[in-house]
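A.B. asks: below are the sequence and a predicted model for it; my questions follow.
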Amino acid sequence: MKNPLILSVLIMTIFTQCTSQDLETVAAVDLEKYAGTWYEIASFPQRFQKGCHCTTATYTQSDKDYIIVENRCRKDSIDGKESYIKGKAFIDPGTGNAKLKVQFFWPFKGKYWIIDLADDYSYAVVGHPNRKYLWILSRTPKMDKNTYEEILGRIKEKKFDISKLQKTVQIAVD
């Protein structure tokens, strides 16, 4: 190639694709066990979640080729107005159900990779291969401190910047 700018862009594109795809997921996810409601314990702040408290995600298997995704949160306080969005998650074939593509607005789909999961499905960690998105989820609104610290260690090993994590305000449910 004679144009150094084109060559530089091509090299950067190849480098970005290689480094952003080296995130290891869990080996397999039982979608029946994964279905249900998850409470967000912590996440990397995102513009689309600004002001969210008491954030949950509910996954429901459909009889079609996707999973129904319903995200809820309370805006600006635990008593704030509920914000709700419904979408679809499509499984990447051959990934043991650990890699999904979530779509809230057609035609855009975002990568949703399950990178850590408790044997009993009591917690899950979801990330993106570019490491700019991360969510720690639990079946309960509160997570044991030791479990949380162990998860942080594994996330750090996967090269996520854990200093960006913000804990999500949740209220205890009886």
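C.D. replies: Perfect, thanks for sending it.
A.B. asks: going forward, measure contacts and count neighbours with C-alpha atoms only.
C.D. replies: Will do.
A.B. asks: what are the boundaries of the strands in the protein?
C.D. replies: 36-43, 52-61, 67-75, 82-91, 99-105, 108-117, 123-127, 134-138, 166-167 (DSSP state E).
A.B. asks: let's have those in JSON lines, adding distance to residue 154.
C.D. replies: JSON lines is the format used below for the strands of the chain (distance: least, CA to CA, whole Å):
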{"stretch": "strand 36-43", "distance to residue 154": "15"}
{"stretch": "strand 52-61", "distance to residue 154": "22"}
{"stretch": "strand 67-75", "distance to residue 154": "26"}
{"stretch": "strand 82-91", "distance to residue 154": "24"}
{"stretch": "strand 99-105", "distance to residue 154": "18"}
{"stretch": "strand 108-117", "distance to residue 154": "8"}
{"stretch": "strand 123-127", "distance to residue 154": "10"}
{"stretch": "strand 134-138", "distance to residue 154": "12"}
{"stretch": "strand 166-167", "distance to residue 154": "17"}
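A.B. asks: can you say which of those strands is packed in most?
C.D. replies: Highest mean neighbour count among the strands of the chain (mean count of other CA atoms under 10 Å): strand 134-138, with a mean of 24.
A.B. asks: elements contacting that strand?
C.D. replies: Judged by 3 or more CA pairs under 8 Å, 6 or more residues apart in numbering; DSSP states H and E, strand 134-138 is in contact with strand 36-43, strand 123-127.
A.B. asks: which residues touch the last one?
C.D. replies: By CA atoms under 8 Å, 6 or more residues apart in numbering, the list of residues contacting strand 123-127 from outside reads 112-118, 133-139.
A.B. asks: report the angle between that strand and strand 108-117.
C.D. replies: 140 degrees (axes from the mean of the first three to the mean of the last three CA atoms, to 10 degrees).
A.B. asks: next up, a structure to set beside the first:
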Amino acid sequence: MHCLFVFALIAAATADVIYKGPCPNIQPKADFDFSAYQGTWYEMARYPHAGEEGVKGKCTLIEYYMFGNNSGRVKKSHVVDNIQKYVEGNLMLAGPATMMTTLTFGGVSKNAYITVLDTDYSNYAIAYSCRYFPDGNKHQVRSWIMSRTTTLDENSRAMVDSYLNDSRILDTNKYMGNDYSPAACQASLVKSITDLQPQYY
């Protein structure tokens, strides 16, 4: 059985996760309630991607806030080399348990679609994103395991492990753990990300 707590101990590959063929069919979280999902999430583990600077991005926070009309705001931040970097943007519900985020980098906007696969709203969440490249007939996958705090309790770990073990589209070996130690989260400077990063979700 795969265990979530080992992610932080595994030296995961740093390359983006890419497979042949189109994006697979997925099952979004049934009866998704965005008002319950909004708020702050801590990224426990993720598929590596350039948007979080490979393995460098630590102490990652994602904040979702809804305006009440199926739209809202999103802010993402992480710490790299004692600098807290952040990007903000808009979001809107774009389908069952799916959010379209529009992040702005120095005046240039980038859209991305993120689907919540599973969550209990108050403890854990598993999110997924897939982008298809028809020219090369391949798709790029991203996934995040998140918590309402900087740790996951035993019951939440069991729920996440159970979902991952049953999943046919997620590979536990691709996840890399985050770091919320005081040293990793220490930041002497806060800086907005202004350079366009096309792979930042």
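C.D. replies: Sure, I can see it. Bear in mind the structure is a predicted one, so any value in this text is a computation, not a measurement.
A.B. asks: okay if I get the contacts of strand 123-127 of structure 1 as a markdown table plus distance to residue 95 of structure 1?
C.D. replies: Formatted as a markdown table, the contacts of strand 123-127 of structure 1 follow (distance: CA to CA, whole Å):
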| residue | distance to residue 95 of structure 1 |
| --- | --- |
| 112 | 12 |
| 113 | 10 |
| 114 | 10 |
| 115 | 12 |
| 116 | 14 |
| 117 | 15 |
| 118 | 18 |
| 133 | 19 |
| 134 | 19 |
| 135 | 20 |
| 136 | 20 |
| 137 | 20 |
| 138 | 22 |
| 139 | 23 |
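A.B. asks: of all the residues you listed, which comes closest to residue 158 of structure 1?
C.D. replies: The closest of the contacts of strand 123-127 of structure 1 to residue 158 of structure 1 turns out to be residue 115 (CA to CA; 8.9 Å).
A.B. asks: could you report the separation of the closest one from residue 135 of structure 1?
C.D. replies: 10 Å (CA to CA, to the nearest Å).
A.B. asks: how about residue 51 of structure 1?
C.D. replies: From residue 51 of structure 1 to residue 135 of structure 1 the distance is 16 Å (CA to CA).
A.B. asks: got it, and residue 161 of structure 1?
C.D. replies: 13 Å.
A.B. asks: over to residue 74 of structure 1?
C.D. replies: For residue 74 of structure 1, the distance to residue 135 of structure 1 - CA to CA - is 17 Å.
A.B. asks: what of residue 22 of structure 1?
C.D. replies: Applying CA to CA to residue 22 of structure 1 and residue 135 of structure 1 gives a distance of 18 Å.
A.B. asks: contacting residues for the residue nearest to the spatial centre of structure 2?
C.D. replies: Centroid-nearest residue in structure 2: residue 144, 3.8 Å away (criterion: CA atoms, centre = their mean). Taking CA under 8 Å, 6+ apart, we find residue 144 of structure 2 in contact with 43, 44, 45, 46, 47, 126, 127, 128.
A.B. asks: try it again with 6 Å
C.D. replies: 45, 46, 126, 127 (CA atoms under 6 Å, 6 or more residues apart in numbering).
A.B. asks: export these to JSON lines and tack on distance to residue 37 of structure 2?
C.D. replies: Converted to JSON lines, those look like this (distance: CA to CA, whole Å):
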{"residue": "45", "distance to residue 37 of structure 2": "18"}
{"residue": "46", "distance to residue 37 of structure 2": "19"}
{"residue": "126", "distance to residue 37 of structure 2": "12"}
{"residue": "127", "distance to residue 37 of structure 2": "12"}
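A.B. asks: what is the nearest of those to residue 17 of structure 2?
C.D. replies: residue 46 (10.8 Å).
A.B. asks: which residues touch the aligned partner of that closest one in structure 1?
C.D. replies: Structural alignment (TM-score structural alignment) places residue 46 of structure 2 against residue 43 in structure 1. With contact set as CA under 6 Å, 6+ apart, residue 43 of structure 1 has these partners: 134, 135, 165, 166.
A.B. asks: for the third one, give its distance to residue 107 of structure 1.
C.D. replies: Counting by CA to CA, the gap from residue 165 of structure 1 to residue 107 of structure 1 is 29 Å.
A.B. asks: just the first one next, same as before
C.D. replies: Between residue 134 of structure 1 and residue 107 of structure 1 the computed distance is 22 Å (CA to CA).
A.B. asks: with that, I have no additional questions.
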